[in-house]
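Asker: this is a predicted model, with the sequence first.
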Amino acid sequence: MVIINNYEKYKSLEGVMVGSSSWHTIDQAQIDRFADATLDHQWIHVDPQKAVAEGPYRSTIAHGYLTLSLIPYLWKQIVEVRNVSLEINYGIENFRFGIPVKVDSEVSLQATIRSVKDLRGTVKVIVGAKLMIKGESKPAYTGDVVFLYHFK
C-alpha cells in the first residue's frame, strides 16, 4: 500500500504504476443487487439459465457500470491518501470496456498516477485505471479516473 500525505508525495508518483488491488470475486448475488439498485434487469446479467442457453458468453456477466463502481473500493487497497479534509470523485475520462466480466470472475485494479496538478489548493489527480480479470490477457476496461483532494 502506498501512503500519500500531501501534494508533494502525490506529485513524486506522477507516471508511476502504484500497484494492484487484491482479487475481488463478482458473484451472481452482487450482480443481482446492482441490478436492483440501478433498475437494470437485462437478462444477460440476471437470468443465469437464459444466459447459459442463449447468451454469447454462456454465463451471466457483470454490468459494466458495476465494474466501474468498484474503483473506489479497489483503489483504497492500493493507495491511502491521508491528511485530506475533502476527497471528491470528479470524473472518468477515455473509458473503454474491453471484455465482459463473467459471473464468478475475479478482478483486480491496476493503477497508474498519470498527472497531479495543484489548482490553487485543490489537488487534481488523474489515475489510469485498468481492470484485469484473472486468467484473461485483455482487461475488462481501461480509462482515467479523476479525483480532487483538499489537503489539510
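Answerer: Cool, got the structure.

Asker: all contacts plus neighbour counts: C-alpha atoms, from now on.
Answerer: OK.

Asker: which residue ranges of this protein form helices?
Answerer: For the chain, the helices defined by DSSP state H occupy 7-12, 28-38, 43-46, 48-54, 64-69, 71-78.

Asker: let's bring in a second one:
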Amino acid sequence: MAAIDNALADLQAAIGTEVGVANWITVDQKMIDTFAEVTHDDQWIHVDPERAARETPFGGTIAHGFLTLSLASRFAYDCFPVLPGQVMGINYGFNKLRFLSPVKAGARVRGRFVLQEVTKRNATDLLRTNVMTIEIEGQETPALVAEWLGLAVFEKG
C-alpha cells in the first residue's frame, strides 16, 4: 500500500478528533507594529496605544485580525507532523472564517485543531479540512474560528 493510502486510512480514523493544540504565542505591540508596517495597515487602533486606550473599549491597541490569522501557519507547525511519505504541506484556503474577539496587545494566543474531513484528490494529494480555533488565554470567546483547508502532498508512487 502506498504511503498516501496509509495516511488516508490513519486520518480517516481521526475525523472528529482534536489533532493538536499549539504552543502559546504572545502578540505584543512590537509584533503588531511590524505587521502594520509590512501590510501598510497602520490604523490607529493597532499602532497608537495612547489613543486606543483613550478612545476604544479595548483599553489599548488590538492586533489586526489578519495578524491573528497569519499565526495559523506557526500553529500548524506545532500540531501537524509530516506524515510518512509526505514531501510538503500547502495552504489551500478557507471555507469559513469568523473573527469573534479582538486580541489585545500583550495577549497570548494559540491554535486548536479538529480534523473535519480528509479526501484523496489524486495519486499525490490529500485534502484535509480542519476546524481551527485561535484561543485567547483567559477568555472564553476565541479570537477566531475557521474551516481551514490544507494539502498534504506525497511523493509519487
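Answerer: Here it is on my side, so go on. Here the structure is a predicted model, which means the values were calculated and not measured.

Asker: and the helices of structure 1, which is most packed in?
Answerer: Greatest average neighbour count among those goes to helix 43-46 (a mean of 20), per mean count of other Cα atoms under 10 Å.

Asker: who's in contact with that helix?
Answerer: Helix 43-46 of structure 1 has contacts (Cα atoms under 8 Å, 6 or more residues apart in numbering) with Q28, I31, D32, A35, K50, A51, G55, S59, T60, I61, A62, H63.

Asker: mean per-residue distance, it versus structure 2.
Answerer: Taken over the aligned residues, the distance from helix 43-46 of structure 1 to structure 2 averages 0.3 Å (mean Cα distance after the TM-score superposition for structure 1).

Asker: for stretch 92-109 of structure 1, grab the matching residue range in structure 2.
Answerer: Per the alignment by TM-score structural alignment, stretch 92-109 of structure 1 matches residues 94-111 in structure 2.

Asker: span of that stretch from start to end?
Answerer: Terminal residues of stretch 94-111 of structure 2 are spaced 15 Å apart (Cα to Cα, to the nearest Å).

Asker: still on that earlier bit, would you tell me which of the helices of structure 1 gets closest to L119 of structure 1?
Answerer: Shortest distance between L119 of structure 1 and the helices of structure 1, using Cα to Cα, is found for helix 7-12: 10.9 Å.

Asker: show me what that closest one is packed against.
Answerer: When contacts are defined as 3 or more Cα pairs under 8 Å, 6 or more residues apart in numbering; DSSP states H and E, helix 7-12 of structure 1 packs onto strand 105-119.
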